[in-house]
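Enquirer: Need the 3D shape of this:
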Amino acid sequence: MKTISARQMKAARALLGWSEDDLAARAGLKRDDLAGMEEEDLAFVAPPDAAEAVVQAFAAAGIEFLNAGGEVGVRLCPAPEVNGLRPSELNAANDG
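Expert: Okay, the predicted model is just below:
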């Protein structure tokens, strides 16, 4: 099971421009559960598999979680190529 910190969740949402409601919808969770996860309240107990659902929702949007040298972080991965082109290279001249 993948772990994710509150800081990583907030950073990933910021990179994507997502609200807690956006993430809740994509992860199939209640907004209150996400809010509790982001507060790192020791009294809060997240639903089983909530962290994994959050990680999967972020991964589908291109977020990669980094854990190197004791430091944690996130990054937005480049968009995948479509027919050999990156999304930024798509235009009317190469359409179709």
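Enquirer: from here on, contacts and neighbour counts on C-alpha atoms
Expert: Will do.
Enquirer: would you list every one of the helices in the protein?
Expert: Applying DSSP state H to the chain gives helices spanning 6-16, 20-27, 31-39, 50-60.
Enquirer: I'd like to know which of those helices lies nearest to E71.
Expert: helix 6-16 (11.0 Å; Cα to Cα).
Enquirer: one more to line up against the first:
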Amino acid sequence: MCPHSTPSAAPSSVIHPLDPITADEVQSMKQILADAGYAGSSLRYSYVMLREPDHATLDKFCSGDPVPREIGVLLLDQNTNVAREMVVDIPTRSIVY
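Expert: Here you go, the predicted structure:
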């Protein structure tokens, strides 16, 4: 049990770091990429997957803590046949790389 947790049931809005990506997170990811100039009819999302936090982060996680959520994305530009791999940090609304 986490040192600051209580034995009561966790609210349904609490997300665990390993929960699947939600539809809202996908929409946020798309908006973050669009705001950075990665949008257009020629772009395709070839790969979208949760980047799991390291074991140290998971070991320290307690229900109610801020949840690190990074999504790995592989974008393919069909006009140029260029693929670009990126990581989007959902809580900070930034592109990590």
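Enquirer: what's the TM-score for these two chains?
Expert: The TM-score (TM-score structural alignment, normalised by the length of structure 1) is 0.32; 48 aligned residues with a Cα RMSD of 3.9 Å.
Enquirer: So L76 of structure 2, which state does it fall into?
Expert: When classified by DSSP: H, G, I helix; E, B strand; the rest coil, L76 of structure 2 comes out as strand.
Enquirer: what's the nearest residue to S46 of structure 2 if we skip its chain neighbours?
Expert: Spatially, and ignoring its direct neighbours in sequence, S46 of structure 2 is nearest to L74 (5.3 Å; Cα to Cα, 6 or more residues apart in numbering).
Enquirer: Please tell me I have it right and the one you found contacts V82.
Expert: No: the pair L74 of structure 2 / V82 is not scored as a contact, 10.3 Å apart, by Cα atoms under 8 Å.
Enquirer: Which one of those two is surrounded by more residues?
Expert: Counted by other Cα atoms under 10 Å, L74 of structure 2 and V82 do not tie: L74 has more neighbours, with 15 against 10.
Enquirer: Who are the contact partners of that one?
Expert: Y45, S46, Y47, V48, A83, R84, E85, M86 (Cα atoms under 8 Å, 6 or more residues apart in numbering).
Enquirer: For the closest residue to L76 of structure 2 other than its chain neighbours, grab the count of nearby residues.
Expert: Closest residue to L76 of structure 2 apart from its sequence neighbours, by Cα to Cα, 6+ apart: A83 at 4.4 Å. Using other Cα under 10 Å, A83 of structure 2 is surrounded by 15 other residues.
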